[in-house]
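>>> Take a look and give me a structure for this.
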Amino acid sequence: MRKPPLLLLTGLALLLLAIAPCRAETPAKTGALPAPDPDNGGITLPPGFRAVVFADNLVVGKDVGALRFLAVAPNGDVYAKTKQGPILALRDTNGDGRADVVKEFGGGGGSGIMFHDGWLYHSTDKDVYRYKYTPGELVPSAAPEHLIVDLPNQRQHESKAFFFDDAGALFVETGSPSNSYGGANDRRFGAKGSDATDFLKIHGGFWRFDPAKPGQHQSDGYHYSTGHRHVVAVAWNPVAHSAFFAMNGRDNLHDVDPEHYSIADGAELPAEEFHQLKEGLNIGWPYTYYDGLQKARMVSPEFGGDGRKRAEAGRYPDPLIAFPAHWAPLQMAYYDGAQFPAKYRGGIFLAFHGSWNRAPLPQRGYNVCFIPFDAAGRPTGDYEIFADGFAGSTNFTSTRDARFRPCGVAVGPDGSLYVGDTEKGRIWRIFYTGDTAPVAAVAAAQPAAATPATPAVAVNTKGRDTYLMLCASCHMPDGSGVPNLQPSLRDSAVVRGGAATLIRSILLGPAAVLPADRPKYSNVMPGFDAALNDAQAADLATYLRQAFGGGAPAVTREQVKAGRSPR
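Purely as a prediction, here's the structure:
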């Protein structure tokens, strides 16, 4: 028999390779666990646990914002939200523990995502949608249903966390776009609070909705709880028949009231509070905060507190657990799997994004904790750090120096735990092997490249003092900013550009001056027109240029006066 020509064989091989991905785009059958990465993908885990990098670089070089929450389908497909972009659908087709198919669908950004009762639900910063889930279908073919419309979205604490109770009701949280309701000086020296009754009617609580009814507004929901600052970490415990949540505590105690709160107080207070959600619950924001060191609920300085004045006894509940300050609890997952040892079953895993506002002290958090519950579904009151090493260092003051920042956490159908990072878009799959052999050492994070020395310049000390009082809590003392919260001022085009734009940005706030299509950040900078006189504003602008503007010319009070004129 005559042999086929080599060119024909090559052509057939190429054809088979071209169609192979189409045939292989089905999830791998569950079975043996994958081979772990030698260093567990750069993180540390308890003995017997290993990890593999399921996906990497999902947000690097893409205009989608940070990677947010995760959900895992019944067949093991993983879904990840992006802060400003689409949903990412990931599939492992060959069982090696790594996603080899990544597709995008949907849009609108946001954080919340989960599977429930045959649907994939997700939330933007103002809406809730759901897709009908068809088993085996990676990207939903059906159009989404728009369930909840136009929730408050004021670009601070805007993420919409949600969960379902065991009766099928949908609960959605609306955060408070404020630090502690401190008025025009919120987060800054001298902030003064006022009656928040009307504000809390539409912010700072959970609302209950019918998940099968499209087109609902907030007014269609039942106001279930109040007194939250912002909650994104929440999970239903089916044993307790109740939800539990962790609240992001307030910031800037020292900045608001340096007379009564030291720099250390600002870094170590207040606690991140862990509570059981009950109908009518009021946990006291903005009037109070929980001091985890004194183990007491305290009156906020905006409302007359001084670090010693305690809240009215019995009016607001103490947390079940007081986590360290500024760790930033994000996604939470109830462990209903059977793969992990018995101590983990029925407990909750909680991802902490890590602090950004402890400078000049080192930042802390950047881990995944495990919260044990007893047989009756009650938290024991303890917690342990389960996964760590994400930051790559324990001695840094800027979040930009952290290697990874945990955010999403979800449990797979085989009992594996998936953890996602916001900044570089890495997702780990963590599983239990029982093997306690030593794990390869995690490479130490490389220090940031040294900044070239610059000639010494005279510093406008009055402007520096104003910057430290009004601006440093958000932009950081060194001007490095905080990813997603406030931009870096170092070599900023606004700082080193025309004086008129810088002056008006300080006086009126960037939103009133800069183009509408500029990059947006969660902490909205207010205008300081009423807070600063011409000389103070000129000193501040001059200091910004001296410290971060590459030697741009000083700003005079006459220029500030002209900048106040209507245009």
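>>> alpha carbons only for contacts and neighbour counts from here, please
Fine.
>>> List the contacts of Ile263.
His254 (Cα atoms under 8 Å, 6 or more residues apart in numbering).
>>> Asn357 versus that one, what's the distance?
Using Cα to Cα, to the nearest Å, we find Ile263 at a distance of 11 Å from Asn357.
>>> got it, and Gly425?
Relative to Asn357, and taking Cα to Cα, Gly425 is found at 23 Å.
>>> More neighbours: these two, which one.
More neighbours surround Asn357 than the other of Gly425 and Asn357, with 26 against 22 (other Cα atoms under 10 Å).
>>> ok, so what distance separates the more buried one from Arg405?
Counting by Cα to Cα - Asn357 and Arg405 are separated by 15 Å.
>>> I figured Ala500 was touching Glu558, is that so?
No - using Cα atoms under 8 Å, Ala500 is not in contact with Glu558, being 11.2 Å away.
>>> higher neighbour count, those two?
Ala500 (15 against 11).
>>> Does Pro211 belong to a helix, a strand or coil?
What DSSP: H, G, I helix; E, B strand; the rest coil gives for Pro211 is coil.
>>> Return the residues in contact with the nearest residue to it once chain neighbours are set aside.
Of all residues not flanking Pro211 in the chain, Leu170 sits nearest, at 5.5 Å (Cα to Cα, 6 or more residues apart in numbering). By Cα under 8 Å, 6+ apart, Leu170 lies in contact with Phe162, Phe163, Phe164, Arg208, Phe209, Asp210, Pro211.
>>> how about this one, so we can line them up?
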Amino acid sequence: MLRAAALIAALVAGATVPAARAADPGPTVPAGFTIERIASLPGPRELAVTPNGDLLVGTSGASVAIVRDAQGNAQPPRAFASFDDRPVAGVALHGDTLFAGGQFGVYRLPYRAGEAAAGAAPEKIASVRTSGQSRDHTTTTVAFSEGVLYASVGSSCNACSPELDATRATIQAMRPDGSAMHPRAVDIRNAIALAVNGENGDLWAGVAGRDELDPGHPYEIFDDVSSHPGTPDYGWLTCYDGGKPIGGASCANVVVPRVVFPAYETPIAAAFYPLHPAGRFAFPQRYRGGAFVALHGSWHRPLVAPRVAFVPFRGSEPATHVDWNDPNAQWSEFLGGCQRPDESRVCRPSGVAVGADGSLFVSDDGAGAIYRIRPSTR
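Sure thing, here's the model as predicted:
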């Protein structure tokens, strides 16, 4: 059997984990919480918690990893399944099926609680980026709700028309076997942060907007895709900030999002906290029913710092309505400390998930880490 180090190396061939500076305190969380690094591996991305407390981890390589007993005595990561595709960043677990998103395909494979490695090879059930060209946004994220599998496919560029193929800049919906695939949302540049609200099954999407507009625009968005009938248009290329036109375009039918973040924050993953958590590490009441959104930060100068934001909800709606004059009004920083004064980085959150025991898990593809966050009073 391969040693753990060899298995981790197989997850992302050639990837390296940057060394921390001696004085780095690491990520910070609010008073009353503790944060613990429970795993190290290259390129961790989206997360899915299994019923028995293991953690499945999409990666920037060709494998999905597993951290056994992530809610208890976390074990070193190992490869769970390998794919002839990369990156395999998206993971979603539904019952006895694991869905995964690769660059060119959506896959499924059987899952049995407690297994340390997949018992069968992945089956490709749908094709995305059908042009076959690897350009710009290459990550496919997946989510499952009420019998429908969703896959987000980012654009091939910042602003271009026509696209390389019809799956680009969309959220695709399909049956669990991959059949009847069709666009659920269009003109949505990179809806990489897919999340299902477990209270009502609504699909939300965090979207990284385009560049080269007015400084500080467009705002990044987080929106309830399920609330829009038909195939909603999110306005990429022609409209931004809830209906501002580009080049005289009509924005009458473009979606007005429910949550905004400042430009270049780059929402990359999201998870809703249960309204009625039953685990021993349940978060305080003010966090229940709200959304944690991993913001990956920017490459623009000055660099926007990575962080995990918290958006409080009241029922199925954000507790605070969008303020188009203040993109900071609806959220607060939950995990911070990711960027030093010289703009070098300690962490870059890339995935977020909630365990059955109430723990919040955050992956960090900058430091090659997975963190577990819990109330410190429990």
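>>> hang on, the earlier thing: show me what the residue nearest to Pro211 of the first structure lines up with in the second structure.
When the second structure is aligned by TM-score structural alignment, Leu170 of the first structure is paired with Leu149.
>>> For the helix or strand that match falls within, buried residues please.
Taking DSSP states H and E as the criterion, Leu149 of the second structure maps to strand 148-153. Using 16 or more other Cα atoms under 10 Å as the test for burial, strand 148-153 of the second structure gives Leu149, Tyr150, Ala151, Ser152, Val153.
>>> Would you convert those residues into JSON lines that also reports distance to His296 of the second structure?
Converted to JSON lines, these look like this (distance: Cα to Cα, whole Å):
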{"residue": "Leu149", "distance to His296 of the second structure": "25"}
{"residue": "Tyr150", "distance to His296 of the second structure": "22"}
{"residue": "Ala151", "distance to His296 of the second structure": "20"}
{"residue": "Ser152", "distance to His296 of the second structure": "17"}
{"residue": "Val153", "distance to His296 of the second structure": "18"}
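>>> just the helices in the first structure please.
6-24, 253-256, 263-268, 461-470, 472-475, 493-496, 499-508, 534-548, 557-564 (DSSP state H).
>>> So which of the contacts of Leu170 of the first structure is surrounded by the most neighbours?
The residue in these with the most neighbours, by other Cα under 10 Å, is Phe162 (26 neighbours).
>>> Now it. Nearest residue, chain neighbours left out?
Using Cα to Cα, 6+ apart, the closest residue to Phe162 of the first structure is Val172 (4.3 Å).
>>> Of the helices of the first structure, which is nearest Val139 of the first structure?
Of all the helices of the first structure, helix 6-24 sits nearest to Val139 of the first structure, with 14.1 Å by Cα to Cα.
>>> quick one, what contacts the aligned residue in the first structure for Arg307 of the second structure?
Counting by TM-score structural alignment, Arg307 of the second structure lines up with Asn367 in the first structure. Going by Cα under 8 Å, 6+ apart, Asn367 of the first structure touches Ala351, Phe352, His353, Gly354, Ile385, Phe386, Ala387, Asp388, Gly389, Phe390, Arg405, Pro406.
>>> what does Val409 of the first structure give?
With Cα under 8 Å, 6+ apart, Val409 of the first structure has these contacts: 69-71, 331-333, 349-351, 417-420.
>>> one step back: mean shift between the strand holding Leu149 of the second structure and the first structure?
Superposing on the first structure and averaging over aligned pairs (mean Cα distance after the TM-score superposition for the first structure), strand 148-153 of the second structure comes out at 1.5 Å.
>>> In the second structure, what range does stretch 131-148 of the first structure match?
Stretch 131-148 of the first structure maps onto residues 109-126 of the second structure, going by TM-score structural alignment.
>>> Which residue is the nearest non-sequential neighbour of the match of Arg307 of the second structure?
Using Cα to Cα, 6+ apart, the closest residue to Asn367 of the first structure is Asp388 (4.8 Å).
>>> Which residues lie in contact with the alignment partner in the second structure of the one you found in this structure?
In the second structure, the residue matched to Asp388 of the first structure (TM-score structural alignment) is Gly336. Going by Cα under 8 Å, 6+ apart, Gly336 of the second structure touches Pro27, Thr28, Val29, Pro306, Arg307, Val308.
>>> Tell me which of those persist in the first structure.
Contacts conserved in the first structure for the contacts of Gly336 of the second structure, using both residues aligned by TM-score structural alignment, their matches' Cα atoms under 8 Å: Pro27, Thr28, Val29, Pro306, Arg307, Val308.
>>> Output these as JSON lines; include the columns distance to Ser63 of the second structure.
JSON lines is the format used below for those (distance: Cα to Cα, whole Å):
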{"residue": "Pro27", "distance to Ser63 of the second structure": "26"}
{"residue": "Thr28", "distance to Ser63 of the second structure": "29"}
{"residue": "Val29", "distance to Ser63 of the second structure": "30"}
{"residue": "Pro306", "distance to Ser63 of the second structure": "25"}
{"residue": "Arg307", "distance to Ser63 of the second structure": "25"}
{"residue": "Val308", "distance to Ser63 of the second structure": "25"}
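>>> ok, now how distant is the equivalent of Thr34 of the second structure over in the first structure from Tyr79 of the first structure?
Using TM-score structural alignment, the partner of Thr34 of the second structure in the first structure is Arg50. Counting by Cα to Cα, the gap from Arg50 of the first structure to Tyr79 of the first structure is 22 Å.
>>> Then Ile283 of the first structure?
For Ile283 of the first structure, the distance to Tyr79 of the first structure - Cα to Cα - is 32 Å.
>>> next one: Pro341 of the first structure
Distance from Pro341 of the first structure to Tyr79 of the first structure, by Cα to Cα: 26 Å.
>>> more neighbours, these two?
Tyr79 (25 against 11).
>>> wait, what's in contact with that one?
Counted by Cα under 8 Å, 6+ apart, Tyr79 of the first structure has contacts Leu70, Ala71, Val72, Ala73, Ile87, Leu88, Ala89, Leu90, Ile113.
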